[in-house]
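**Student:** A predicted structure for the sequence below; I have some questions about it.
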Amino acid sequence: MHHDQPNNPLHGVKLETIVLELENHYGWEGLAERIPVNCFRNDPSVKSSLKFLRKTPWAREKVEELYVATFSAANPWKKS
C-alpha cells in the first residue's frame, strides 16, 4: 500500500533533482565546502555524485538536509 508523505519535503523529489538544484545554487566548490566529500571535490559530475550518494547513506542524508535547508518554504530565497 502506498502512503502519502505530506510532511516530508523530499517526497517525490529525485536524488538527481536534488544534486542538480544544489549544484546550480552553490556550484561544486560551494557544495564541497558545505559537504566535504570527494564526489564534490575531485572532478565532480552529477553522474559520479549520484553513484556515490546512492551507496553512501550518511552522505546522501547530508545532501538531503542541505537541500531542505536551502529550498524549504521557510527560506526567503527559495526557488518558486
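**Tutor:** In hand now; what should we look at?

**Student:** use CA for all of it now, contacts and neighbours both
**Tutor:** OK.

**Student:** What is the subsequent helix or strand relative to the helix of greatest length in the chain?
**Tutor:** When the chain is parsed with DSSP state H, its longest helix is helix 15-34. Going down the chain from helix 15-34, the next helix or strand is helix 38-41, by DSSP states H and E.

**Student:** let's bring in a second model and compare:
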Amino acid sequence: MNQQPNDILHGVTLKMILTELEAEYGWEELGRRIEIRCFTHDPCLSSSLKFLRKTPWARDKVEELYLRWKMEADEP
C-alpha cells in the first residue's frame, strides 16, 4: 500500500483546512494573508470552497498557509 505518513495534508479535506484557518485567523486576516475576493468580499465557507475547488493557484496558497500554520504550531 502506498501511504504518506509524512504528508500533513494526507486525509485532510479542503473544507477542514478552510474551517481551521477561518477559526484561527478569521476572514479579515485570511483576506490580508491571501488576497482573493472570496475572503475579502462577503466571505463564507460555501462560496470560498466553490472558488478554491476550481482555482488551483488559490487552493495552493491556502494549503501553503495551512502547512505554515501547522508547522509553527508544532514548534516548541
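**Tutor:** Thanks, I have it. Just so it is clear, the structure is predicted and the values come from calculations on it, not from any experiment.

**Student:** Mind checking how well the two chains overlap by TM-score?
**Tutor:** The TM-score (TM-score structural alignment, normalised by the length of the second structure) is 0.91; 74 aligned residues with a Cα RMSD of 1.1 Å.

**Student:** tell me what the longest helix of the first structure is packed against?
**Tutor:** Applying 3 or more Cα pairs under 8 Å, 6 or more residues apart in numbering; DSSP states H and E, one finds that helix 15-34 of the first structure contacts helix 38-41, helix 46-55, helix 57-71.

**Student:** Geometric centre of the second structure: which residue is closest?
**Tutor:** residue 62 (3.6 Å; Cα atoms, centre = their mean).

**Student:** Report the separation between residue 49 of the second structure and residue 3 of the second structure.
**Tutor:** 26 Å (Cα to Cα, to the nearest Å).

**Student:** The two: which is more packed in?
**Tutor:** Using other Cα atoms under 10 Å as the criterion, residue 49 of the second structure and residue 3 rank with residue 49 on top: 16 against 7.

**Student:** shouldn't the more buried one be in contact with residue 13?
**Tutor:** No: Residue 49 of the second structure is beyond contact range of residue 13, at 10.5 Å (criterion: Cα atoms under 8 Å).
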